[in-house]
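> Predicted model and sequence follow; I will ask about them next.
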Amino acid sequence: MCAAAGRCSGPRQRALVCAVLLAAWEAAWGQLRYSVPEEMPKGSFVGDVVKDLGLQLPALRDRGVHITERGRTQYFSLHGRTGHLLTAERIDREQLCEDVQICVLRCELVVEGEMKFYEIQVEITDINDNTPTFREAETELRMSETTAPGSRFPLARAQDPDSGRNSLQSYELSGDEHFSLAMQAGPSGDQRPELVLAKALDREEAAFHELVLRASDGGDPARTGTVRIRVTVVDANDNAPVFSQAEYTVRVPEDVPVGSTLVTVTATDADEGLNGKLKYSYQMVSLKASEMFHLDAETGAITLTHNLDFEEGTSYELEVHVRDGGDLSDIAKVVITVTDINDNAPEVSVRWALSEISEDAPSGTVVALLYVQDSDSEANGEVRCAIDKTFRSGCRALTAAITAW
């Protein structure tokens, strides 16, 4: 927080306009913390902030008590008669906190008349409002009739944006005796479903096998999503493609030009002809990442299709699937980390200011409260406040303390 003033024009105006002081507002000893489920209707009760802070509601009604938030959307409001903190909008946890385990919104209760403000943290808890879904409703696998029992084939994974027990918990396979389901731990400890050939195939006996993979979350009741798997039995393909590495990592600045190739994944297959021809595709990728990065199906090159913004996303994870002409395959993980550049200027907003001040006001009188914010991170987001040198000569009688918050 810092305070600033405009130009001085005369002795009296200097006392009225040019006083620039730090607002040394008193903050509460601790923070209020509440918890509310997502998707609650507008106007839902969050907490009794006046009671919890030990404030006197009747005395506060004429003292400029209000709620302030740093973002563009106002999610909370203060009921003037009860002092209750209420939701001002329906809150979607998955929209606000994608890939964040604990979702917390912050606001402040400002008491202008008492020169105080109190920080309030509201945790948005998850409800089971999303069903596990697969990218496609149906998929097809082609297997040679000479495929050895015990061979494994990666299957598409479901996505569930809910968290904790409400997120994806288990998979179940239904079909026939030729196949079973196994789980494989990925590089990050995530569980990946794999189709296991339990019994040798015979194309003359059955050219196709129909299976259903079901994904379930841990909600009560549980939500489920399914994908139909059609296995086509074909002739031999002896070697599966193999990526050069299990995980590719790359760091790029947020101002990298659109069209740049960020990383190229490569796989090799010892087979020749159609069985050795490789095709790359996304196995697991968020909608946002699929729109940001294009994967060349022939070369494995991943290029940027939209401008990056560190403030909107710092890291993206992609799973790339490579398949040969006989439908043997492999999977690799790609992690793209976005680094920050100093592309945001500090923003200054007036939280509170006096419209006038008496010429005999004592030294240390608070005249204004400003809020300074920079969206950049680390050193690029550190802000220093200072009084313009051209204003100092007319304000020497007053002491100015400037602090960035």
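Received it, and whenever you're ready, just let me know what you need.

> rest of the way, CA atoms for contacts and neighbours
OK.

> Tell me how many other residues crowd V263.
Using other CA atoms under 10 Å, V263 is surrounded by 19 other residues.

> Please, which helix or strand holds it?
Assigned by DSSP states H and E, V263 belongs to strand 261-264.

> I'd assumed M292 was in contact with T305.
Yes - counting by CA atoms under 8 Å, T305 does reach M292; the two are 5.3 Å apart.

> Tell me which helix or strand the nearest residue to I331 once chain neighbours are set aside sits in.
Taking CA to CA, 6 or more residues apart in numbering as the measure, I331 lies nearest to H321, with 4.7 Å between them; neighbours along the chain are not counted. Under the assignment given by DSSP H and E, the secondary-structure element containing H321 is strand 315-323.

> Touching the helix or strand following that strand from outside, list them.
The element immediately downstream of strand 315-323 (helix or strand, assigned by DSSP H and E) is strand 329-339. Taking contacts as CA atoms under 8 Å, 6 or more residues apart in numbering, the residues outside strand 329-339 that touch it are 153-154, 187, 240-243, 245-254, 283, 308-310, 313-323.

> The structure to be compared is supplied as follows:
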Amino acid sequence: MPKGSLVGDVAKDLGLELPALRRRDLSIIDRGRTQYFALHGKTRHLVTAQRIDREQLCESVQQCVLRCELIVEGEMQVYGIEGEITDINGNAPSLRGAEIDLRLSETTAPGWRFPLARAHDPDVGRNSLQSYELSGDEHFSLAVQAGPGGDQRPELVLAKALDREEAAFHELVLRASDGGEPARTGTVRARVAVLDASDNAPVFSQVEYTVTATDADEGLNGHVKYSFHKISERSSEIFQLDAETGAISLVRSLDFEEGESYEVEMGAQDGGGLSDTAKVAIAVTDVNDNAPELTVSSALSAISEDAPSGTVVALLHVQDRDSGANGEVRCSMAERLPFRLEKPFEDYYRVVTARELDREEVAENNVTVRAADGGSPALWSSAVLALRVLDVNDNAPVFAEARYSARLPENNAAGALVLTVRAADADWGQNARVRYRLSEGRVRGAPLSSYVSVRAETGALYALRSFDYEEVREVWLWVRAEDGGAPALSSNVSVRLVIVDENDNAPQVLYPPAAAAPGAGWAGVELAPRSAEPGALVAKVVAVDADAGQNAWLSYELAKATEPGLFRVGLHSGEVRTARFPLARDAARQSLVVVVKDHGRPALSATATLTVVLAESVAELLAELGSAAAAPGEPAGSLTRWLVVAVAAVSCLFLAFLLLLLALRLRRWRWRRSQLLAAGSGALRGVPASHFVGIDGVRAFLHSYSHEVSLTADSRKSQLRLSGGSCCDTLPARPPAEASGGLVPKGEVAETCGQVSFQVR
């Protein structure tokens, strides 16, 4: 059949749908070395890939079957196909050699038989050899004997006695015919040489001669020669025969895989023309000289890492041309791999996944499959499958740190880089592409996004505004890392942004108040007795710093004093204490300038001014204040004048209130007296007369109070603070709660029964 001839309808025979076959990758694998079958491109029919010679493939085999496999690569499925090669009469019978040379003695008796070379026809059945014919001479005939296997063995039979002197040679033609239509024949010529025998006595033609005598006989009757009577063309290429010794030797090496056994027929003939034949059977013993052939019929180059267990990865075909144990092949592969071997069809193995794959663990697998035969020693071969694992988005981004913390100096520039967060994704490609964004949040009521931002591609965190440590000391936020998978996976990390204080705030003096600066009145007036001992507390400078850490660590030092050495200031406490006993020569009014410094770099400072008056009593203090008021250029003069005016005004108001109260009491007393007298009551008879005082003939209660007056002067207001005492043997003029000490409201006057004492605090 010519190349491309139809062999079979694969879709119909296997029950497959043609559209499905067209969409799949199909391939034909022949078990031999030559490709004899193929699939038609459009119809997917099985066709011949080339002309097939049955006699070449299946010599001396009655049923010639070629086997191949159809592989559906997409499904890694194998279907076995067997094709029987039917014989045609493509070969004529062939007789070995161009001629047959025989040597017979003329004394050979009729009926003698000589086996002739048998014809060879590789065809089978009726197309093989069917009959022999002999022609050419009446002295010979042909006899055909049936062999043990049913084969025909031609023999040359001597039908009539030979006479060399009549004919020295005889020419014969042997014809072999097969049963084909038309029949094909093969011929060979046989030449029989008649050997002389001593069957004639010498005869003299006359009585006396001078003659030379000759003998008609020739050769040695006992010399034997050997030859092949029947041998196939393939055997003739392998074996050769020594005609003299009969030794059969090899022309080339034997190959068990080419032929397991050979059979030849050889003959032996002596010099007298007598011969015999014998059949020689040569069995070839197999040795393990062929390694297994392992071929990859179909294989995947890539597989998804979420492929289920049992997914077919590759289809392998293995064969060994040896036989027996030498041809038994087993396949194996290394352990600890996520694959296993299955044998679905005869000499085929499938590599399937034994469990789910993990691309992050092994991205590329080089799976080595080893095929070894059962010989001793065993021969083996291997095939390597390169399998790439495709990524699936099964890993969320992972930050390099469990949490992030950064320190940002306050007063930073807008847009300053704070820190960079890093997240890695174990996946690949788009699934590993990480983008960053901020989670929602608020800082001091404002959106977090107005304070910081993060670059989506790099994870760099930037400050969008300048931070003030005194307003915001730390910011907590969350950064989310999200990959590019579908669906996307994400993870969060906390970021603590600590604002670092800078020395951008100078110390603030709380006492004495900053408003009482030079030129605006006294900064503060403190009283120090001239009898004060060294170390006595005079005043305390109180200051704070809005910064933190060492920027808020304050130290105090006396920068300027009217009398150096008289006072000292605590370095860290700010307490002003006497450093020695005050002397008579020391000025009564001392001006102190205290410098408050922080420990920042550079350091910031503030000053506080105190006025300390050396006096033993309030009178001396007032005198000093008065003299200070009279002295031009003294900053405390104005304050002293206002203090004197305030004391006078309060005293006047107090006296006016007292007079008004007495008048109201007197009026009420008169009304009650008239009521009592009218009723004849004697309710006041038990009251001693000494407790009454007469004013214009009217008696009234005598009230006596003792008060402590405190004067406090600062830059904003002056206050008169009165502490109520007990009445001396009198009845209270008001309930105790009303007579309790406190700040005297404007317009009220307190009664006293003694002196008014002042203490400057």
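The structure has been received and is ready for your questions. Quick caveat, the model's predicted, so the values are computed rather than measured.

> List the TM-score for the superposed pair.
Here the superposed chains carry a TM-score of 0.76, computed using TM-score structural alignment, normalised by the length of structure 1; 325 aligned residues with a CA RMSD of 1.9 Å.

> Just the buried residues of the contacts of strand 329-339 of structure 1.
A residue is treated as buried here by neighbour count (16 or more other CA atoms under 10 Å); on that basis the buried members of those are 153-154, 240-243, 247-248, 254, 283, 308-310, 316-323.

> would you list every one of the helices in structure 2?
Counting by DSSP state H, structure 2 has these helices, from start to end: 10-14, 18-23, 54-57, 233-236, 618-630, 637-679, 736-739.

> Buried deepest among the ones you listed, which one?
For the helices of structure 2, the largest average neighbour count (mean count of other CA atoms under 10 Å) is found in helix 618-630, namely a mean of 18.

> what range in structure 1 matches it?
Helix 618-630 of structure 2 corresponds to no residues in structure 1, going by TM-score structural alignment.

> How about stretch 39-46 of structure 2?
Residues 78-85 of structure 1 are where stretch 39-46 of structure 2 lands when matched by TM-score structural alignment.

> Check stretch 247-254 of structure 2 too.
Mapped onto structure 1 using TM-score structural alignment, stretch 247-254 of structure 2 covers residues 301-308.

> Show me which residues of that stretch are buried.
Of the residues in stretch 301-308 of structure 1, those scored as buried under the neighbour-count criterion (16+ other CA under 10 Å) are 301-305, 308.

> Can you measure across it, start residue to end residue?
In terms of CA to CA, to the nearest Å, the two terminal residues of stretch 301-308 of structure 1 are separated by 18 Å.

> mind checking how far that stretch is from the chain centre?
A distance of 19 Å separates the C-alpha centroid of stretch 301-308 of structure 1 from that of its chain, computed with CA atoms, centre = their mean, to the nearest Å.

> so L172 of structure 2 sits right up against A190, yeah?
Yes - with contacts counted by CA under 8 Å, L172 of structure 2 reaches A190, the gap being 4.9 Å.

> re the thing from before, could I get the helices of structure 2 in TSV, plus columns for distance to L527 of structure 2?
Formatted as TSV, these follow (distance: least, CA to CA, whole Å):
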stretch	distance to L527 of structure 2
helix 10-14	122
helix 18-23	111
helix 54-57	135
helix 233-236	143
helix 618-630	8
helix 637-679	14
helix 736-739	29
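
> Which of these sits closest to L720 of structure 2?
Shortest distance between L720 of structure 2 and these, using CA to CA, is found for helix 637-679: 7.6 Å.

> Who are the contact partners of the residue nearest to the spatial centre of structure 1?
Within structure 1, the residue whose C-alpha comes closest to the C-alpha centroid is E98; the distance, by CA atoms, centre = their mean, is 3.6 Å. The neighbourhood of E98 of structure 1, defined by CA under 8 Å, 6+ apart, consists of P161.

> Quick check: it vs R135 of structure 1, distance?
For E98 of structure 1, the distance to R135 of structure 1 equals 18 Å [CA to CA].

> from memory I67 of structure 1 sits against C107, does it?
Yes - applying CA under 8 Å as the test, I67 of structure 1 and C107 come out as touching, 6.8 Å apart.

> so what's in contact with those two at the same time?
With CA under 8 Å, 6+ apart as the test, I67 of structure 1 and C107 both reach F76.

> residues contacting the counterpart of D13 of structure 2 in structure 1?
Counting by TM-score structural alignment, D13 of structure 2 corresponds to D52 in structure 1. Applying CA under 8 Å, 6+ apart to D52 of structure 1 gives the contacts L32.

> Apply 7 Å and report the result again.
By CA atoms under 7 Å, 6 or more residues apart in numbering, no residues touch D52 of structure 1.

> Now check structure 2 for the residue matching S281 of structure 1.
In structure 2, the residue matched to S281 of structure 1 (TM-score structural alignment) is S227.

> hang on, E244 of structure 2 packs against Y226?
Yes - A contact is recorded between E244 of structure 2 and Y226 when judged using CA atoms under 7 Å, the distance being 6.4 Å.

> Give me the more crowded residue out of these two.
Neighbour comparison, E244 of structure 2 and Y226: the larger count goes to Y226, with 20 against 12 (by other CA under 10 Å).
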